[in-house]
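Asker: Okay, sequence plus prediction incoming.
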Amino acid sequence: MANSTLVFIILGLTLAAFVWGRFRYDLVALSALLASVMLGLVEADEAFMGFGHPAVITVAAVLVLSKGFERSGLVDVIAEQTLKVGERLVLQLLVLTGTVTVLSAVMNNVGALALLLPVAVRMAREHDRSPSLLLMPLAFGSLLGGLMTLIGTPPNIIIASYRGAQTGENFGMFSFFPVGVAVAAVGLLFIVLVGWRLTPHRQGQSSAEELFDTDNYLVELKVGEESKAIGWTLRELHEALEETIPVLAVVRDDKRRAGHVFHGSLREGDILLVEGGPEEMKLLEDKAGLSLGAEAEEDEADTAKQQAQDEHKQTKQGRKTQDKKKHGGVDTEGLQLVEVVVRNDSMMVNRTVVQLRLQNQHGLHLVAVARDGARLKQRLREIRFKPGDVLLMQGDEGGLSESLATLGCLPLANRNLTIGQPRMLLLSIGIFALAIVAMLTDLLPAAVALSTAALVSLLVGVLPLRDGYQAIDGPVIVLLAAMLPVGEALDTSGGAALIAEGMLTLGSDWPPMATLVALFMLSTLLSNMINNAAAALLMAPIAASLASGFGLSLDPFLMVVAVSASCAFLTPIGHQSNTLVMGPGGYRFSDYWKLGLPLSLVVMVVAIPMIMLVWPL
């Protein structure tokens, strides 16, 4: 069997696995690499050369620098000003989407979105507006911003590196800017003036209470004289119930202790603030002997329940209740509840709360889960988390950020903007500026300049070493390093030439511009099914073969791939930014193409003439 045929089989299976999504994309890419080695398509000695490839090193360095910007407070300063924009929706869209577009040009676009996502959610709730109107434009703006510079998005880094391998000279830091800024500007105007009208208006998502409907689930239960639960810890209570029913607090001696930090044994007279429906209440009564609190019984549960609901609402908004009539002046401090969204690369994906041991290992208490804009009704212990899920968690305020970072979650509603030290803010900007100057003057290659900047940031304390390692997105690094040799195999086996030859035969009578359009559409379609970096890796050799077949310059063909690989606007799985807003925005899979398709056409109509103008055929 010809090597080109074997490459097509491996790539076909790899693409199918990417689209299926059963296995994470880094594992799929690594499997494709090892299969290529075993079939003799990639030399064994060169199988892992990708981990030292300049493109991979550059991506890792950019991720560290992006985290440094966040840590120094640079982005928080911008985000704080963004919240002052006013009530007009168009102005909010312009400022939010414009800000994330600019930030994405100089830092990782997923990182830029992650920083502005809580701002957008807060803005929507303050103005009683559905986040669905803001979040999809925000995600798409982060993709547009990445088009403007070398470091804005991995496809640009990959294409620049591929050009260096083919011609001996990489694209520079701002080689992408003339085309990228035109596309980003027109795309931004389209989103702000027209596109937002194509996003769904999900009612009832403007507040945490409506999303999780907590009021209907909040109940106070009393440990009576004959309760089986006397002497049990909360962990033993859960084991006896064989269910994870959220106990938000235990009230004892007129003091309220958060459930996630209560490690003592239950006593007679204790009152448990519980999240649960009728089935859970019946389970607690039958297996633990818990019943409605005494005060709730006296007032037919109405007054007590309403008071508990009010206190619970105020706690979720990060405030202490001033009304302490209930339970003789109960202290509500410590009930730290926060909404988070599960990232694509989170360790929680496809795992349950039991497997993760959230309480024991991370000090977090899962209260509720929402998916596709609605609270899940199934038992918490049975839920397997998916990217984009919105979780309501309880945990210590001090260690909450670290625990969420370890799990791979982004805080939504209760993220407080923290302004970094001015000295560190200026240091981070200065270090980055020096790296850019070194790149522009050809003093250092991009990978070396940015790696040096990342190292200096760690040495001077802009970013702690631990945070620096956590900033490096392992799955993306493995994906790039594994797919680079596979992409080269597509070229060396003659597979890319065969595809290009087929396109040349079909389009022999077409003008070169029509071929660029076909290349753009093929790359865009691929990018919406798999990771955009993988799409760039696979399409670059095909673009080079097309340029060679036409006898034209390589640059416009590579630029078409760079732009189109970042146009993953049609599906929530095409890019992490799209997945991150799916849960908080209450979007469905079919919502994306309604704005994404016209936006993709706008990008193509602007990009191809600009590419032909800046990079003549």
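Answerer: Arrived safely.
Asker: Going by C-alpha atoms from here, please, whenever you check contacts or count neighbours.
Answerer: Will do.
Asker: Please determine how far W20 is located from I573.
Answerer: 10 Å (CA to CA, to the nearest Å).
Asker: How about F177: what's its closest non-neighbour residue?
Answerer: The shortest distance from F177 to any non-neighbouring residue, by CA to CA, 6 or more residues apart in numbering, is to M148 (4.4 Å).
Asker: here comes the other one, which I'd like you to weigh against the first:
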Amino acid sequence: MSTELGIVLGLLSAAIVMFAVNKPRMDAVALIMLTLLPFTGVVSMSEALAGFSDSNIVLIAALFVLGDGLVRTGVAQALGDWLLARAGESNTLLLMLLMVVVAGLGATMSSTAVTAIFVPVGLRIAQNTGVAPSKLMMPISSAALISGMMTLIATAPNLVVNSELVRHGFDGFNFFSFTPFGAVVLVLGVVYMLIAQRWLPAGEQGGAAASGKPTLSDWIREYGLSAREHRLRVLADSSLVGHTVAEARMRDTSGASLIGIERHGRLIEPHANTELHDGDVLFVDLYAEDPDVDALRRQFSLEPLPLTGAYFSDYQQQIGMAEVVVPASSNLIGKSLVESDFRHRYRLTVIGLRRGTTAITRSIENEPLVAGDTLLVTGPWDAVRGLQVDRRHLVVFNLPAEMDEVLPVPGKAAVAVGCLLLVVGLMVSGLIPNVQAALLGCLLMGALGCINLNTAYKAIDWKTIVLIVGMLPFSIALDRTGGVDLAANGLMDLIGEAGIYVVLATLFALTAILGMFISNTATAVLMAPVAITLAGDLDASPYPFAMIVALAASAAFMTPVSSPVNTLVVGPGNYRFFDFVKVGVPFTLIVLVASVLLVPLLLPLAPPLP
């Protein structure tokens, strides 16, 4: 062993130890290695930094942006709702559907990006069902890793292995070469996770209770809002037609507060000068000591319409709520809501007042406010957020859990899905490089308003990017110092006579073990040349050996640093390092056995003809 190889192996060992103890954090370790490797003289600084221009790295970053576009436009939210609707009350069916959908989508895009998409989906499902997020996050990451075994472009290790085959003068894999293996592993993964769920930490239950935030339902109950909400259509002979909201004076004459106006299927904010039209649908809060909705209908010639959610909660993407407190410094003290012109000043309507612990049930428009009063307000979400700017006169006391689910870009879900389908179609067709297809999709999403530059930069998980880039120079260093040949020759001496199944199992095990501590992309970078060299030494086809490395690299289930996919779910699932070891090691052994049995059956062992 040369001195240079010893130094490189020493640095690699140090990185593995730091990864295992998680000190410093993983991306910092990668930066340390990227900085130190050029000092060995084996790689230059330019070569160490070359990963930042690697097409696979750019592809992963672009797919993060595409995933964020799906989240911002509501596609991820719709997927979560669809899964809940299909699964009903069955957690077993929910888990099965979740893993199949994740693996299916991940078959045509980065598994890391798929995980980035489905983490908020899983958290939404946890919130709606009360299931602990820890019970869903690891199945999501496992399914995303399995998706890497589905197609050529599903994950970076597949592309790395394919590039290594081409570099050695062989034809690469085709798009669906991985699919038979991935389909079998997915079935095994679903069955295994149904059993292994019980080994995952219970953690906190999902939902608003876990986050400590109240929900809209909580406030509807606490303030007695139920039965006060009414949805009324303006008829052609209504006295409201042609008049503005201010001219209608609905609150003065009937005690009715106008919350919103639905016009041509779109909810608009009512302003004093908003003119009312025939067919407008009014969202009205009838807050009075003796509310009489029939009298209101007769007075203004309004037609009642059904509501499907308590107090307009089925319109929570447009209409928000908040609890605010009147501080001692407020200029609202001593004034009523009418006198302070609260609606015009804040673009919000007060629908509840609590003094101390008691909610006031009488009409509150003319109630003088006192310091410490808690007001429940409703209106557009941007107006709710605007309350956080001025803290002298109103202090935000509580924001609802539903605020986290408000879509930044509603109404663009179909556009986002169209962009994604275009990207997938271009990738499958091979008309342009994968990274170019992904960048084109990002530009289209930006041009069509699904994302913007600020959100695009924020969407990229730079810690993951730096982690992968920082480990890539090790493959160059090990190749130049003879580490690859040394490993291949060592394996040949150790197991060369033991039979093809033992050789494949050993390659899988070594790749998976190395992947316990470094990124699966870096693992593929290190092991692919070893596997192809070993195939040449055995006078065998390189394809089974390359495939076993690709499958093992995707089988990165055993530690949170094995793959960016695992790293993404550590926080949301509140996992520890050994949670992954406990669940991931047995499943990796199952995948090892399945892969070693399937690969020689489906890929030729004989060397390709010259």
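Answerer: Great, that's in hand. Note that this is a predicted model, so its numbers are computed, not measured.
Asker: in what helix or strand does the aligned residue in structure 1 for L514 of structure 2 lie?
Answerer: Using TM-score structural alignment as the criterion, L514 of structure 2 maps onto L526 of structure 1. Per DSSP states H and E, L526 of structure 1 falls inside helix 512-529.
Asker: repeat for A371 of structure 2
Answerer: Using DSSP H and E, A371 of structure 2 falls outside every helix and strand.
Asker: That one and V549 of structure 2: what is the separation?
Answerer: To V549 of structure 2, A371 of structure 2 is 68 Å away according to CA to CA.
Asker: before we move on, back to that, okay, W20 and I573 of structure 1: which has more neighbours?
Answerer: Set W20 of structure 1 next to I573 and count neighbours by other CA atoms under 10 Å: I573 wins out with 24 against 12.
Asker: For R25 of structure 2, see how far away F474 of structure 2 is.
Answerer: Distance, F474 of structure 2 to R25 of structure 2, using CA to CA: 19 Å.
Asker: Which of the two has more residues huddled nearby?
Answerer: The neighbour comparison of F474 of structure 2 against R25 (other CA under 10 Å) goes to F474, with 24 against 13.
Asker: And the more buried one, what's its match in structure 1?
Answerer: Under TM-score structural alignment, F474 of structure 2 pairs with V486 in structure 1.
Asker: hang on, the earlier thing: the match of L514 of structure 2 contacts A536, doesn't it?
Answerer: No. Using CA atoms under 8 Å, L526 of structure 1 makes no contact with A536, being 9.1 Å away.
Asker: Which of those two has more residues huddled nearby?
Answerer: Between L526 of structure 1 and A536, counted using other CA under 10 Å, A536 has the larger neighbour count: 30 against 24.
Asker: mind listing what the aligned partner of the more buried one in structure 2 touches?
Answerer: Aligned by TM-score structural alignment, A536 of structure 1 pairs with A524 of structure 2. Residues near A524 of structure 2 by CA atoms under 8 Å, 6 or more residues apart in numbering: 157, 160-161, 511, 549-550, 553.
Asker: Now for the equivalent of L188 of structure 1 over in structure 2, how many residues are close by?
Answerer: Mapped onto structure 2 by TM-score structural alignment, L188 of structure 1 lines up with V190. When neighbours are counted by other CA under 10 Å, V190 of structure 2 registers 21.
Asker: and the gap between V190 of structure 2 and V245 of structure 2?
Answerer: 57 Å.
Asker: circling back: which residue, neighbours along the chain excluded, lies closest to the match of L188 of structure 1?
Answerer: In space, and not counting its chain neighbours, V190 of structure 2 is closest to M96: 6.0 Å by CA to CA, 6+ apart.
Asker: If you count residues, where's the longest helix of structure 1?
Answerer: helix 592-614 (DSSP state H).
Asker: Average offset of that helix relative to structure 2?
Answerer: Helix 592-614 of structure 1, aligned to structure 2 and superposed, deviates on average by 2.2 Å (mean CA distance after the TM-score superposition for structure 1).
Asker: In structure 2, which residue range corresponds to that helix?
Answerer: Aligned by TM-score structural alignment, helix 592-614 of structure 1 corresponds to residues 580-602 of structure 2.
Asker: contact partners of the matching stretch?
Answerer: Residues outside stretch 580-602 of structure 2 that contact it (CA under 8 Å, 6+ apart) are 181, 185, 189, 192, 196, 199-200, 501, 504-505, 508-509, 512, 544, 547-548, 551-552, 555-560.
Asker: got it, and stretch 161-178 of structure 1?
Answerer: With contacts defined as CA under 8 Å, 6+ apart, stretch 161-178 of structure 1 is touched by 54-55, 147-151, 156, 159-160, 436, 439-440, 446, 540, 555, 558-559, 610, 614.
Asker: With stretch 426-442 of structure 2 instead?
Answerer: Residues outside stretch 426-442 of structure 2 that contact it (CA under 8 Å, 6+ apart) are 55-56, 58-59, 62-63, 65-66, 108, 153, 175, 419-420, 422-424.
Asker: Show me what the top strand by length along structure 1 is packed up against.
Answerer: Of all segments of type strand in structure 1, defined using DSSP state E, the longest is strand 364-371. Other elements packing on strand 364-371 of structure 1 under the criterion 3 or more CA pairs under 8 Å, 6 or more residues apart in numbering; DSSP states H and E are helix 208-212, helix 358-362, strand 390-395.
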